[in-house]
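Peer 1: What shape does this take:
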Amino acid sequence: MLLPEEDVEITSLRKQGWSISAIARHVGRDRKTVRAYLSGERVPGVRGRAESDVFDRFEPYVAQRLRDDPHVRATVLFAEVVGLGFERSYQTFTRQVRNRGLRPHCERCASSNGRAHVDIEHPPGEEIQWDWLELDDTPWGVKAFVLVGALSCSGKFRGWFSDSDDQPHLIVGLDEVLRRLGGTAKRWRVDRMATVINPQSGQVQRSFAPVAKHYGVGVDPCPPRHGNRKGVVEKAIDYLTQSWWRTARVTTPAEAQAGLDAWCAAMADARRRDGSTVAEIAETEPLLALPPVPFPAEVIEVRTVAANALVSLWGNRYSVPPGLVGAQVQIHWRVGEPTIGVHANRRQVCLHRLAPRGAQQTVRLPEHTEALENVVLGAFNTDKPCRRKLNRPPTDAALALAAELIGEAAAADPVIDLDVYRRLVEGDLR
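Peer 2: Next up, the predicted model:
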């Protein structure tokens, strides 16, 4: 195979009148190779096959089958061509189908592959894109959800770790991300998540409409099967996952949140675009001011009461009545309020002040402390333990039962006087 610069050289020498043999000696190539390139039989940079490809014979059949049914599985086609005499591997077959472009493009099934692309202009402050990142494998052993919001113009983004991706947790994450960005864009771009968009109608959910009105924004769903419409946030998630999460040294959700915030400010905002950093571009975006308080959604968390009558919530522990040890309780929190309520059997059993997330505080009510102490002290026993080094030979009742067992097992054996045995044990006989 000749390199492009060698092809240029032999073409130039041929136009100067050199013979093929002289050119071959000059470039150190075989005369047949030089002649093939000069005649156009071979193309520079493309290695010629030493022998004809065995797939050539099967290409017309495979192409026709794929024209008839563009969605037929490769395994089915492979079985068919093997029956027709194809002797290469399945990997070779799929590579040939892929390299030769035999499978037709299906516009309805492929969201963007094979389709023309164009960069969408995003005016400053016009749009913010939202999406969830699901982390199945976490150091704390529980699946985590990260809501990521990215400004479409500057690319600045922030994330919020959550226990769930339901609508109340989504609303909490929206407010947390927006306050980290310093404001909101005029419109929110989301995919067709059921917590925001009605899957049947494609319209904004009636339960989510008050949230958008609270922040004064419009909501734009992506068209069906056009997830690349929100490519800014998708690239942000890919960057976050590979550049931070993959090597993050965190052990709790609180540590993960603090680490993500610090990394976004130090690394993600320092990315350069068109000669400026993301942070510098974001400063020029005219974002809308946020309401003074978040939208008052009600978040419900289910927890199991530990043996010390405490339940864990967002890096802190809260007391409950000791009678609930081992039971499941519901923790209700209305976003923005300073208290949480613990519910059991459909009624509220206690009310606590909400400690800062990740503060590692233990919040106990005095009545819970007193009740737990009474339960623990009530289980104490002040009696002296039993003496372990006493002589306790078989009693008369036990000896009588032993005699019955011996009589049942061997009636023909001589009868043993167990009273003699007892008195011997007790030391009466010398």
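
Peer 1: Going by C-alpha atoms from here, please, whenever you check contacts or count neighbours.
Peer 2: Noted.

Peer 1: Sort out which residues of the one helix or strand Val349 maps to are buried, please.
Peer 2: In the assignment (DSSP states H and E), Val349 maps to strand 347-353. Across strand 347-353, burial judged by 16 or more other Cα atoms under 10 Å covers 350-352.

Peer 1: and of those, the nearest to Ala248?
Peer 2: Lowest distance from Ala248 to the buried residues of strand 347-353 (Cα to Cα) belongs to His352, with 32.8 Å.

Peer 1: about what we covered before: now render the buried residues of strand 347-353 as JSON lines, adding distance to Trp132.
Peer 2: Formatted as JSON lines, the buried residues of strand 347-353 follow (distance: Cα to Cα, whole Å):
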{"residue": "Cys350", "distance to Trp132": "33"}
{"residue": "Leu351", "distance to Trp132": "32"}
{"residue": "His352", "distance to Trp132": "30"}
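
Peer 1: From the chain's centroid, how far away is stretch 162-182?
Peer 2: Centroid separation for stretch 162-182 versus its chain: 17 Å, with Cα atoms, centre = their mean, to the nearest Å.

Peer 1: Please spell out which residues along that stretch are buried.
Peer 2: Buried, per 16+ other Cα under 10 Å, within stretch 162-182: 162, 164-165, 167-179, 181.

Peer 1: Following up with a second sequence; could you model it the same way so I can compare the two?
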Amino acid sequence: MITQQEFIMIHELKKQGYSIRAIARITGKDRKTISRHLKNDQLAVIKRTNNKQSKLADFEGFIIERVAQSKARIPSIVILKEIRELGYTGKLRILQDFLKREYDKRLKDDPVVRFETAPGYQAQVDWTTVRNGKSPIHAFVMTMGYSRTSFVIFTNNMAEDTLIKCHDQAFNYFGGVPQTILYDNMKTVVDVRDAYGEGKHKFNSQFHNYAKDTGFVIKLCQPYRAKTKGKVERFNQYLKSNFYRPLVSKLNCGGIIEITIELLNSYINAWLNEANNRIHGTTNKRPVDLLQEELSALNQYVVKVLPQQLPLAKSTLNIELLPKVALVPIQQPSLNNYDRLVV
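Peer 2: From the prediction side, this is the model:
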């Protein structure tokens, strides 16, 4: 075997008048090797193929069938135990690589499709963490599926009692309760998926009772399909990039002002007012106008918290928000890019 550089050198030395013996002496190659390569204009590339069969090959059909049987991802260690009983002697890593390719293939074959809901039928809820560490800050976000109107409030925890209080604030903000609310598999909402059969979940008892008393039905995303609630997910991204980070950068210049949940909540309403009053790129209408169409379809909300506890809407029939507490002047980024993120 010779390299491309050696091949070029052999031909160059030959052009310069060196004999095969001299070229062999200079390059350290056998004379027969030199002679053979001088007969060719290009270096022949030898393709090596690995014909060795993977230890997993005999079990791939079984694994593919097992993966297709379950909507959720099956832990690799579970499948490893099953195929070990069938005679597999290979390593876990081989199985994990194969499973990754199979699940990636399933995601490509299962594209995310945007779906629209009737007025008042659905809202989507999510937590997003804007700061980790010893003093974390989380944002509770609820987005109405029809109008895309969104509500945000910042907290220092995601406990069950806090989750319920955040819902109360959101319902007070929107002026009613949607018929259904879509969640991912947060522990404060669901204890065990499919506990009583497919689609029959064991919900957190306190939150389930709250949902029944308040008048909405809990809906869950499929496992590993959080994009089902893509409207609120995309709003989370925008909230961080166009509200939280610019605000923190401005207020925390020089490290003088401490960023707290109270401070963030004092600014969020003005920003929401702008977001909910823009022309939305998908609906071509203002979310606040579409929310007026939803009001008649919302279930009545019995006020359990006072609007004065946190700055919210002035009334359930008027979504004009209270002015922000202008602690420090700040120029917020434009919302022109919002419609590319929120669907």
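
Peer 1: What's the TM-score once they're superposed?
Peer 2: For this chain pair, the superposition-based TM-score is 0.53 by TM-score structural alignment, normalised by the length of the second structure; 217 aligned residues with a Cα RMSD of 3.9 Å.

Peer 1: Quick check: what element follows the strand ranked longest in the second structure along the chain?
Peer 2: Of all the segments of type strand in the second structure, defined by DSSP state E, the longest one is strand 122-131. Counting by DSSP H and E, the next helix or strand C-terminal to strand 122-131 of the second structure is strand 137-144.

Peer 1: which part of the first structure lines up with that next one?
Peer 2: Using TM-score structural alignment, strand 137-144 of the second structure lines up with residues 144-151 of the first structure.

Peer 1: Please, which helix or strand holds Ile46 of the second structure?
Peer 2: If you go by DSSP H and E, Ile46 of the second structure is not part of any helix or strand.

Peer 1: Neighbours of it, how many?
Peer 2: 7 (other Cα atoms under 10 Å).

Peer 1: swap in Asp69 of the first structure?
Peer 2: By other Cα under 10 Å, neighbour count at Asp69 of the first structure equals 12.

Peer 1: before we move on, the earlier item: nearest to Asp137 of the first structure, of the buried residues of strand 347-353 of the first structure?
Peer 2: Distances from Asp137 of the first structure to the buried residues of strand 347-353 of the first structure, taken by Cα to Cα, are shortest for His352, at 31.7 Å.

Peer 1: Please pull up the equivalent of that closest one in the second structure.
Peer 2: His352 of the first structure maps onto nothing in the second structure, by TM-score structural alignment.

Peer 1: sorry, back to before: which other residues reach the match of strand 137-144 of the second structure?
Peer 2: 125, 127-136, 138, 156-165, 170, 173-174, 177-178, 185, 232-233, 236-237 (Cα atoms under 8 Å, 6 or more residues apart in numbering).

Peer 1: out of these, which are buried?
Peer 2: Applying 16+ other Cα under 10 Å to those flags 125, 127-133, 156-162, 164-165, 170, 173-174, 177-178, 185, 232-233, 236-237 as buried.

Peer 1: Which ones among these lie within strands?
Peer 2: Among those, the ones falling in strands (DSSP E) are 127-133, 157-162.

Peer 1: Any chance of the residues you listed in CSV with distance to Ser319 of the first structure as columns?
Peer 2: Compiled in CSV, those are given as follows (distance: Cα to Cα, whole Å):
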residue, distance to Ser319 of the first structure
Glu127, 43
Ile128, 40
Gln129, 39
Trp130, 36
Asp131, 35
Trp132, 32
Leu133, 32
Phe157, 37
Arg158, 33
Gly159, 30
Trp160, 27
Phe161, 24
Ser162, 23
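
Peer 1: in the first structure, which spans are helices?
Peer 2: Assigned by DSSP state H, the helices in the first structure fall at 4-15, 20-27, 31-39, 59-68, 74-83, 90-99, 167-181, 209-215, 231-243, 253-266, 278-283, 366-378, 396-409, 418-426.

Peer 1: for those helices, which one sits closest to Gln330 of the first structure?
Peer 2: Among the helices of the first structure, helix 167-181 sits nearest to Gln330 of the first structure (Cα to Cα), with 14.6 Å.

Peer 1: quick one: that closest one aligns where in the second structure?
Peer 2: Using TM-score structural alignment, helix 167-181 of the first structure pairs with 160-174 in the second structure.

Peer 1: With the first structure overlaid, report how far the matching stretch is off on average.
Peer 2: On superposition with the first structure, the mean distance recorded for stretch 160-174 of the second structure (mean Cα distance after the TM-score superposition for the first structure) is 1.1 Å.

Peer 1: Just give me the neighbour total for whatever residue of the first structure lines up with Leu290 of the second structure.
Peer 2: Taking TM-score structural alignment as the criterion, the aligned counterpart of Leu290 of the second structure in the first structure is Ile281. Around Ile281 of the first structure there are 19 other residues, counting by other Cα under 10 Å.

Peer 1: And the residue lying closest to Ile281 of the first structure once chain neighbours are set aside, how close does it get to Asp166 of the first structure?
Peer 2: Computed as Cα to Cα, 6 or more residues apart in numbering, the closest residue to Ile281 of the first structure that is not its neighbour in sequence is Ser154, at 5.5 Å. Applying Cα to Cα, to the nearest Å, the value for Ser154 of the first structure to Asp166 of the first structure is 28 Å.
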